[in-house]
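**Q** A structural model of the following input is requested.
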Amino acid sequence: MRPLNHRTDFDGSWTGTRMPLFMSRMARRMTGLVATASTLRLPSFGALATVVVGGAIVYGVSAGGHTAAVMDGFGQPLGFSIEKVSVRGNSETSEIDVLQALWQTGSQTLLSLDPTEARQTLESMPWIDRASVSKIFPDRVTIDLNEHRPYAIWQSDKSFYVVNREGKKIVPYMPGRFDALPVIVGEGAAGAAAGILDDMEGFPEFRARVRAYIRVGSRRWDLDLKNGVTIRLPEEKPMEAVAQVVRMDRENTLLERDIAMVDMRLSDRVVVRLTEDSLKRRKQRLEERAKLIKRLGKDKPV
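**A** Next up, the predicted model:
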C-alpha cells in the first residue's frame, strides 16, 4: 500500500506512450471547431455600425433626459398624440388646472406619458387628495380625482386655513364660501377637532351658539360662544359638562345672564365669572346698599 503522502513523478512512459495520443485528440477537436466557425455568417459592417450607433443614441437620450421627446417623436406620426382628456370627480379643482398639471409632465403622446408621474403631479395640487391616471390607446387619457372635503377653519397664530377632517391644511381661508364651517383655534386643534365636533352633534342647538373651539394645552377645549361667554370644559368627560351647561341654561337661562365665563373643570362645583360691566354694577349696588343700611342705622330711634 502506498503512503498517503506518496507523490507520483511523471516518467518517460508518459512522453513516450500517452503524449502522441493526447496531441492527436486535441488536433481533431481544433479542426472541428474551425470547420464549425467557417460555416457561421459574420455580421456585415453596416449591421455592426447600426447596433453601435443605435446603442450610443439610446444611452445619450436616456442620460440627457430626452426619452419623452424621442418617444413623442415616434408616437405622434403613429396617431398616439394625446387628443382627449376626461376628468371626473373634480369640484374645487378646475379642468383647466388639471390639464395644465398634465402638460407639466412634458408628455405629448401616450407612449411617453408616465401615469405614476402624472398622478404624483396631480396629488401635489391643493384640493386633490387622491388621483388615478389611465391611458386608453390610441389617444385618450382618463383622470379620476378624489378631493379633500373642507371640514373646519383652523386659526394658527394670525393665519386661517381650511382643513379637512384629519386636520390637513387645504387652502388659506378667505371670507365667503366657507364661513359656515366651525372655527378651531390653537396648536394641535386641527388634528383633534373631529372628536369634539362629532360629539357636539348631540347638542345641535347649543352647537349653533358656539363661535369657536379653542384648544388649550393640547389637552382640553374652551368653547367661545357667540354672545361672548366662554365655557371651560374639563379634560375628562367634556360632553357631560356640556350637558350640564345645557341643563342649567334651560332651567335658569344661565347663558343669557351678564357673565363672561362658566368654568366646568371642577367636578364638585360650577364657577361663574361676571363680566367687567357686571362687576362694576354689582360693586355699585353693594356700595349703595351699604350706604342705605348705614343711613337707616343713623335714623333709627334710640
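**Q** drop to CA atoms for contacts and neighbour counts, all remaining ones
**A** OK.
**Q** Relative to the whole chain's centre, how far out is stretch 94-112?
**A** 22 Å (Cα atoms, centre = their mean, to the nearest Å).
**Q** Any buried residues in it, and which?
**A** 98, 101, 102, 105, 107, 108, 109, 110, 111, 112 (16 or more other Cα atoms under 10 Å).
**Q** Now, these that are in helices?
**A** Mapping the buried residues of stretch 94-112 onto helices (DSSP state H) picks out 98, 101, 102.
**Q** How about the secondary structure of residue 38?
**A** In three-state terms, and counting by DSSP: H, G, I helix; E, B strand; the rest coil, residue 38 is helix.
**Q** same deal with residue 231?
**A** Residue 231 ends up strand, using three-state DSSP.
**Q** and it, what is it in contact with?
**A** 222, 223, 224, 225, 261, 262, 263, 264 (Cα atoms under 8 Å, 6 or more residues apart in numbering).
**Q** Mind doing that once more with 6 Å?
**A** With contacts taken as Cα atoms under 6 Å, 6 or more residues apart in numbering, residue 231 has the following neighbours: 222, 223, 261, 262.
**Q** let's see this one next to it:
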Amino acid sequence: MSPRARRASLSPVIRKGVVGLTLTLVLLVGGFVAVGYSPFLNIEKIEVHGLHHLTLAEIEQRLGFEPGDPLLSLDQSAVRRRIEALPRVQSVSVDRSWSGAVLIEIIEHQPAALVMSEPEQWALIASDGRVLTHGLTSPPDLPRISGIRAAGTPGSYLSADS
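**A** Take a look at the predicted model:
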C-alpha cells in the first residue's frame, strides 16, 4: 500500500488525534522552555554556609554562574565538583529552590597535624592525610609529625610509603 493510500485509509478521528497529540507536545515543550528560561525563574540569591578558613571570594570564583542566570541551567554536580577541588573542602551540597535561591553548604577539612614541607616551613594536614596548606612559617599549635617525606602541594595526600 502506498503512503498516499495509507493516509487516505486513516479515519479522520485518528488523524485529528495524531495532530492534536503533536500540537500538545509542541506546546508543552515550548511552554517548558519559555517558563524555564524566563526572568521569573532566574537565580536571584546565592547563599554560602560553612565557611571558616575559606573566603566567599574563593567560592565565588568556582561557581560558574551568577545572579540573573536561568535557574534551570544550573548544573549542580558541576558546581559541586568545582568547589570540592579546593584543598580545604571536605564536602559540598548545592541545592536550588524555585524562589530563585541557590544554597551551598560547605564542610571544611579540619587541620589535624603539621608536616614539614620545606626547611622551617610547615603544611597543615587533615586527618585523612590531605595537605590543606603549605609554606607556613608560624604554624598553629597542632601535633607535628616527623620522620616522613615533605608534604606535597595543597590538595594532594601524604604518600602511603612515607
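**Q** Quick check: TM-score for this pair?
**A** Remark: TM-score between the superposed chains equals 0.65 [TM-score structural alignment, normalised by the length of structure 2]; 133 aligned residues with a Cα RMSD of 3.6 Å.
**Q** Filter the buried residues of stretch 94-112 of structure 1 down to just the ones in strands.
**A** Counting by DSSP state E, these place none of their members in strands.
**Q** where do the helices sit along structure 2?
**A** 3-9, 12-36, 56-63, 76-84.
**Q** Any chance of JSON lines for these, columns distance to residue 109 of structure 2?
**A** Compiled in JSON lines, those are given as follows (distance: least, Cα to Cα, whole Å):
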{"stretch": "helix 3-9", "distance to residue 109 of structure 2": "67"}
{"stretch": "helix 12-36", "distance to residue 109 of structure 2": "37"}
{"stretch": "helix 56-63", "distance to residue 109 of structure 2": "15"}
{"stretch": "helix 76-84", "distance to residue 109 of structure 2": "11"}
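**Q** Figure out which of those helices is closest to residue 126 of structure 2.
**A** helix 76-84 (14.7 Å; Cα to Cα).
**Q** For that closest one, name the packing helices and strands.
**A** helix 56-63 (3 or more Cα pairs under 6 Å, 6 or more residues apart in numbering; DSSP states H and E).
**Q** relative orientation of the helix it packs on and helix 76-84 in degrees?
**A** 140 degrees (axes from the mean of the first three to the mean of the last three Cα atoms, to 10 degrees).
**Q** what span of structure 1 lines up against helix 56-63 of structure 2?
**A** Mapping helix 56-63 of structure 2 onto structure 1 (TM-score structural alignment) gives residues 95-102.
**Q** counterpart of residue 167 of structure 1 in structure 2?
**A** Checking TM-score structural alignment: residue 167 of structure 1 goes with residue 129.
**Q** do residue 67 of structure 1 as well
**A** Checking TM-score structural alignment: residue 67 of structure 1 goes with nothing.
**Q** could you say which helix or strand contains the nearest residue to residue 67 of structure 1 once chain neighbours are set aside?
**A** Closest residue to residue 67 of structure 1 apart from its sequence neighbours, by Cα to Cα, 6 or more residues apart in numbering: residue 61 at 5.6 Å. When elements are assigned from DSSP states H and E, residue 61 of structure 1 belongs to helix 45-63.
**Q** Figure out how far that helix is from the centre of its chain.
**A** With Cα atoms, centre = their mean as the basis, helix 45-63 of structure 1 stands 44 Å off its chain's centre.
**Q** can you list the residues that contact that helix?
**A** With Cα under 6 Å, 6+ apart as the criterion, helix 45-63 of structure 1 contacts residue 67.
**Q** Likewise for stretch 46-58 of structure 2?
**A** Counting by Cα under 6 Å, 6+ apart, 101, 102, 103, 104, 105, 106, 107 sit against stretch 46-58 of structure 2.
**Q** need those residues in JSON lines with neighbour count and distance to residue 46 of structure 2, can you?
**A** JSON lines is the format used below for the contacts of stretch 46-58 of structure 2 (neighbours: other Cα atoms under 10 Å; distance: Cα to Cα, whole Å):
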{"residue": "101", "neighbour count": "18", "distance to residue 46 of structure 2": "6"}
{"residue": "102", "neighbour count": "21", "distance to residue 46 of structure 2": "5"}
{"residue": "103", "neighbour count": "16", "distance to residue 46 of structure 2": "6"}
{"residue": "104", "neighbour count": "21", "distance to residue 46 of structure 2": "8"}
{"residue": "105", "neighbour count": "16", "distance to residue 46 of structure 2": "11"}
{"residue": "106", "neighbour count": "23", "distance to residue 46 of structure 2": "13"}
{"residue": "107", "neighbour count": "16", "distance to residue 46 of structure 2": "17"}
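**Q** still on that earlier bit, what is the nearest of the ones in helices among the buried residues of stretch 94-112 of structure 1 to residue 40 of structure 1?
**A** residue 102 (51.9 Å).
**Q** How about that closest one: what's its closest non-neighbour residue?
**A** Closest to residue 102 of structure 1 by Cα to Cα, 6+ apart is residue 118, at 6.2 Å.
**Q** Comparing the helices of structure 2, which comes out most buried?
**A** helix 76-84 (a mean of 17; mean count of other Cα atoms under 10 Å).
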